[in-house]
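Colleague: dropping the sequence and predicted coords here.
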Amino acid sequence: MSVDTVLDIVAAGCLIAGALLCLAAGVALVRFPDLLSRMHASAKPQVLGLLLVLVGCGLRLRTGVDITTLVLVGLFQLATAPVAAHMVGRAAYPDEQIRTDLLLTDELAAHIDRITQDRQRGAAPT
């Protein structure tokens, strides 16, 4: 078996695994009950699925210019997906769109209570 054949088999495995992870993320977005679990499902397996697809494409293409583009796509995805998920969670928390009964630790409660008290007194939040 030649090296090209082995690389093609590994690339096919990465592409299939990445596609299945992305499919699982899409199904979880529809099936999960609350915002935090949906946010987790959209960030974690989707990013790993995309990275596996990019690795599979890189193994299949084997050219320098294409690999550089795939690496940049992967880096930008790794940089933006966690930040976007964090900002969605922070924006949804004050609007009570999160089921706090499912949280083990609620680190934002004291901060939100302080902001609410400051607003009621007419002071600018810190």
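Modeller: Nice, thanks for sending it over.
Colleague: C-alpha from now on. contacts and neighbour counts both.
Modeller: OK.
Colleague: buried ones in the helix or strand encompassing Arg119?
Modeller: In this assignment (DSSP states H and E), Arg119 forms part of helix 109-121. Neighbour-count burial for helix 109-121 flags Ile115 (criterion: 16 or more other C-alpha atoms under 10 Å).
Colleague: ok, and here's another one to check against it:
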Amino acid sequence: MTYTLATTVDLPWAEALDRTRDALSAQGFGILTEINVRSTFETKLGTEAADAVGDYVILGACNPALASRALAAEPEIGALLPCNVVVRRNKDAEITTVEAIDPQTMVQLSASPSVKEVADDAGTRLRKALADLGETAK
């Protein structure tokens, strides 16, 4: 099983990042955290490491209603939240890749039917966000 859902978009980097935020928002996800990996590598490891990773941002996306249901079913599931969404583009690339954690990875770690329901719902929403993102790039 792959552990991500992915799409590619033929958009400038900043626009791809903005549209990813918008597509997630349209599916009820807010952004709790944003980690600029390139910037962190630049600061901590230098320009060469930053250039090697390229433009790379990790968005910590959360749908509060889904998170509430998951935590009520199994409090330990919080270790797997929020849903990470990566927006990345190599230095010489012409397209941007957007990848989200597949919520079905939670199901593999939990026997709770309630967690499976939440993962199914979250997966449907993330797939829709990625599909909409791909459509807006055309």
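Modeller: All right, it came through fine. Model, not experiment: these values are computed from the prediction.
Colleague: tm score of chain vs chain?
Modeller: Comparison of the two superposed chains (TM-score structural alignment, normalised by the length of the first structure) gives a TM-score of 0.37, and 61 aligned residues with a C-alpha RMSD of 3.4 Å.
Colleague: distance check, the residue nearest the centre of the first structure against Gln117 of the first structure.
Modeller: The centre of the first structure sits closest to Ala43, judged by C-alpha atoms, centre = their mean, with a distance of 1.4 Å. For Ala43 of the first structure, the distance to Gln117 of the first structure equals 33 Å [C-alpha to C-alpha, to the nearest Å].
Colleague: same check, this time on His86 of the first structure
Modeller: Taking C-alpha to C-alpha as the measure, His86 of the first structure falls 24 Å from Gln117 of the first structure.
Colleague: closest to the centroid, which residue in the second structure?
Modeller: Nearest to the mean C-alpha position of the second structure, by C-alpha atoms, centre = their mean, lies Val85 at 1.2 Å.
Colleague: now do the same contact list for that residue.
Modeller: If a contact means C-alpha atoms under 8 Å, 6 or more residues apart in numbering, then Val85 of the second structure has 58-61, 98-101 as its contacts.
Colleague: of those, which belong to strands?
Modeller: Residues of the contacts of Val85 of the second structure located in strands (DSSP state E): 58-61, 98-101.
Colleague: wait, is Leu130 of the second structure part of a strand?
Modeller: No: looking at Leu130 of the second structure with DSSP: H, G, I helix; E, B strand; the rest coil, it is helix, so not inside a strand.
Colleague: all set now, cheers.
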